[in-house]
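Peer 1: One predicted model, sequence on top.
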Amino acid sequence: MINSRASVRYAKALFEAAVESNNVEAVAKDMMQIAQTVESSNELKQLLQNTTVSSTLIKTYLDKIFSDSSSLVKSLIDVLATNKRLSLIAQIANEYDRKCQALNDTKKVTVISAVALNESSQKAIITNLEKQGLKNISLENTVDPSILGGFVLKFDDNQFDASIKNKLTRIKREFSKSL
């Protein structure tokens, strides 16, 4: 997902405020909860994108959903509602996460697999990535049965697709070309 300039700026302002109040980790936890909630709920995504629903009403819903969030996150929701930018909240959360990783010099790597990876598989992936020059890796395993087997590795703007689904698609494409 490409983040807009506005989402980068809001994330930067939130990050600076969190650093100033020594609250970076709590805000990071809240922002990741927001990102996961928005990504997992099509209804919430549609509500945030709907320009006919008032920002005040959307803000009221968000306040109820994220009532246990830190005061900085609640303030961010207020500012976004005032500026009619609530649709950016998931992008802001993702950008905030990137800033936290940069602060900790951590590289977030997502591994998509057909089944959950066991600990030894995760360690093997981390070891191989470290051999490739990546350091301080934070591995996130996402399960997607539709890839059938293998895995998809994502970090920064890179994607390595070693899934069975991808291999079958390539074979199908090659077969179609030869007909």
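Peer 2: It's in.

Peer 1: Could you use CA atoms for every contact and neighbour count after this?
Peer 2: Noted.

Peer 1: All the helices of this protein, in order from the start?
Peer 2: 5-20, 24-40, 42-49, 55-65, 71-82, 89-104, 119-131, 164-178 (DSSP state H).

Peer 1: what about versus this one:
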Amino acid sequence: MKLNSITLAKRYSRALFELASENNELEVVTNDLKAIHKIFISNPEYIEQLSSPSLPSTAKQTIVDLLKQDAHPLVAKFIQMIFEYQHLDAVVLIIEYFNRLVNDKNKIVHANATTAVELSTSQKEQLATRLAQHLGANEVILATTIDPDIIGGVVVQADGKIIDGSLATKIAKIRRMLVK
């Protein structure tokens, strides 16, 4: 029975995360995986080539060897293993799940703030600091989106939660209260 990509990614990422943590090599493994992730994201044809039956195994192994060349031994073994088990098509997803585990351990939260206008750098820093306190995080990595429809205020999506402080939502609440 073949595992689906998400189940596979969760299993491999968890195993790699636990090994790196046990060996106190989490930071170096994370950095190597980020570099590999960047390679595959910027060159999606690599995955296609490595998964293609038309490319000879020796050519595939040469590409994999290049990926492993400067990698930490744990990362090199990981890349070789997923190549041998023909799971390189899931490498990006595996690394993304690995990064989630690292972020959870380090209490790093990724958030998206939607505002009606562009926030200044100091406003972004202030919002990230307040969100970190609110969410119990050590750090909040904040991305921003502009949506004039929210009129004012901010809508934040972080850690599976939505914090809606938009003026549009407040007006809608007042409208519902007046209609009652």
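Peer 2: Looks like it arrived, so ask away. The structure presented is a predicted model; accordingly, all values stated were derived computationally and were not measured.

Peer 1: Overlay them and tell me the TM-score.
Peer 2: The TM-score (TM-score structural alignment, normalised by the length of structure 1) is 0.66; 152 aligned residues with a C-alpha RMSD of 3.5 Å.

Peer 1: So for residue 154 of structure 1, which of the helices of structure 1 sits nearest?
Peer 2: helix 119-131 (11.5 Å; C-alpha to C-alpha).

Peer 1: and for the closest one, what are the contacting residues?
Peer 2: 135, 137, 139 (C-alpha atoms under 8 Å, 6 or more residues apart in numbering).

Peer 1: just to revisit the earlier point, most tightly packed of the helices of structure 1?
Peer 2: Of all the helices of structure 1, helix 89-104 carries the top mean neighbour count, a mean of 20, counting by mean count of other C-alpha atoms under 10 Å.

Peer 1: Where in structure 2 does that helix fall?
Peer 2: Mapped onto structure 2 using TM-score structural alignment, helix 89-104 of structure 1 spans residues 91-106.

Peer 1: Which residues does that stretch contact?
Peer 2: Taking C-alpha under 8 Å, 6+ apart as the rule, stretch 91-106 of structure 2 contacts 5-6, 8-10, 12-14, 16-17, 30, 33-34, 37, 40-41, 82, 109, 138.

Peer 1: mind redoing it with 7 Å?
Peer 2: 9, 10, 12, 13, 14, 17, 33, 37, 40, 109 (C-alpha atoms under 7 Å, 6 or more residues apart in numbering).

Peer 1: Contact partners for residue 64 of structure 2?
Peer 2: For residue 64 of structure 2, the contacting residues are residue 80, by C-alpha under 7 Å, 6+ apart.

Peer 1: Show me what it lines up with in structure 1.
Peer 2: Using TM-score structural alignment as the criterion, residue 64 of structure 2 maps onto residue 62 of structure 1.

Peer 1: got it, and residue 7 of structure 2?
Peer 2: Residue 7 of structure 2 maps onto residue 5 in structure 1, by TM-score structural alignment.

Peer 1: Tabulate the helices of structure 1 in a markdown table, adding columns for distance to residue 156 of structure 1.
Peer 2: Putting the helices of structure 1 into a markdown table (distance: least, C-alpha to C-alpha, whole Å) gives the following:
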| stretch | distance to residue 156 of structure 1 |
| --- | --- |
| helix 5-20 | 16 |
| helix 24-40 | 17 |
| helix 42-49 | 24 |
| helix 55-65 | 29 |
| helix 71-82 | 25 |
| helix 89-104 | 10 |
| helix 119-131 | 13 |
| helix 164-178 | 20 |
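
Peer 1: closest one to residue 113 of structure 1 among those?
Peer 2: Smallest distance to residue 113 of structure 1 across the helices of structure 1 (C-alpha to C-alpha): 10.2 Å, for helix 164-178.

Peer 1: Stretch 89-97 of structure 1 vs structure 2, mean deviation?
Peer 2: Taking mean C-alpha distance after the TM-score superposition for structure 1, the mean distance separating stretch 89-97 of structure 1 from the aligned residues in structure 2 is 0.7 Å.

Peer 1: how near is the match of residue 7 of structure 2 to residue 95 of structure 1?
Peer 2: Distance of residue 5 of structure 1 to residue 95 of structure 1, computed by C-alpha to C-alpha, to the nearest Å: 11 Å.
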